[in-house]
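>>> Got a predicted model here, sequence first, then my questions.
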Amino acid sequence: MEENIKIKKNKVLSNNWGKLNEITFDIRTKVGDWEEQTRESYDTGDGATVLLYNKSTKMIVLTRQFRLPTYLNHNTNGYLTEACA
């Protein structure tokens, strides 16, 4: 299989609660050219979610939680409805 992404540099910006990395990489475009891009990636470790299902009511169980990043990105109250994690 042909490689489409090549990591060039991984710089740690913060290592507090999680690790914030600045990653520079090359990505192959649709026409086959290589393009350099830089992104930040916040790593808090592996995660999992559970989709809870109540057989008797035939409903799923979700949770509603405040998420600061969504509030900072103009979600007026900052709450998201999510699967349990």
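Arrived safely. Residues are numbered from 1 along each chain as shown.
>>> From here on, just use CA atoms for contacts and neighbour counts.
Fine.
>>> Could you confirm Thr70 falls within a helix?
Yes. Assignment of Thr70 by DSSP: H, G, I helix; E, B strand; the rest coil places it within a helix.
>>> got another, please set it beside the one above:
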Amino acid sequence: MMGQNVHIRATEILARGKGIAKKVTFDYEAHDGQTVVNTREVYEIDDAVAVIPFDPERGTVLLTRQFRLPAWLSGYRGSLIEACAGKLEGDDPQTRIVHEAEEELGYRLHDLQKAFDLFSSPGNTTETVSCYVALYSPANKVSEGGGLHEEGEHIEVLELPLHAAFNMVETGAIRDAKTVALLQHTQLRFAKSVAAPAFTSGR
């Protein structure tokens, strides 16, 4: 199996900030038995957690919309629609995402259920995202949300029918990977509560 025999030959620190950017030279045994030598730039950063809250009575989900500089630098000119998410900062995932949901969405979630873990971009970062679904209702609203302005957060809260969110994936209005995966999981988990999404035809 590839990845069982890995040897780190050299590590160079390129930058330190919220994470650490490194240039790593390593070798590993490939599937054909050959030893492969590579150099890669890796960004070591704190793991994260994300959630999509679902209201089974109304068939709606809560999402966020905010400006993301890396997406803008890549040429995308819209704000990104995403699942509520945040860095763990030393907390366990469930504790952190309940806190993040109150800050960003303004709702106190319940019936939190683990969906899956995923690597956000395994070719260049160590980040793992723990993904959850949860339930909410209008009665669970505790604030207007929006995140912490003192931390540079200016987050718009979106409440959408689940089928509408699916169509936004199809049209490219939602293109954040963790959000796409969590929307699919939400549909599968709560299939009896909502009608199947009506995808648009073509683009």
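Happy to help now that I have it. Keep in mind that this is a model prediction, so the values were computed, not measured.
>>> check contacts around Leu14 of structure 2.
20-23 (C-alpha atoms under 8 Å, 6 or more residues apart in numbering).
>>> Is it correct that Glu100 of structure 2 is in contact with Ala83?
No. At 10.9 Å, Glu100 of structure 2 does not count as touching Ala83 under the criterion of C-alpha atoms under 8 Å.
>>> which SS state does Thr95 of structure 2 fall under?
Once three-state DSSP is applied, Thr95 of structure 2 turns out helix.
>>> Now for it, how many residues are close by?
Counted with other C-alpha atoms under 10 Å, residues neighbouring Thr95 of structure 2 total 11.
>>> That one and Leu73 of structure 2, how far apart?
Using C-alpha to C-alpha, to the nearest Å, one gets 33 Å for the distance from Thr95 of structure 2 to Leu73 of structure 2.
>>> Ok, Val129 of structure 2 next?
Relative to Leu73 of structure 2, and taking C-alpha to C-alpha, Val129 of structure 2 is found at 23 Å.
>>> Wasn't Asn38 of structure 2 part of a helix?
No. Using three-state DSSP, the secondary structure at Asn38 of structure 2 is strand, not a helix.
>>> got a list of what it touches?
Taking C-alpha under 8 Å, 6+ apart, we find Asn38 of structure 2 in contact with 25-27.
>>> run the last query once more with 10 Å
The neighbours of Asn38 of structure 2, taking C-alpha atoms under 10 Å, 6 or more residues apart in numbering as the test, are 8-9, 24-28.
>>> what's the distance between the closest residue in space to Thr38 of structure 1 that isn't next to it in sequence and His74 of structure 1?
Nearest residue to Thr38 of structure 1, sequence neighbours excluded (C-alpha to C-alpha, 6 or more residues apart in numbering): Thr24, at 4.3 Å. Distance of Thr24 of structure 1 to His74 of structure 1, computed by C-alpha to C-alpha: 28 Å.
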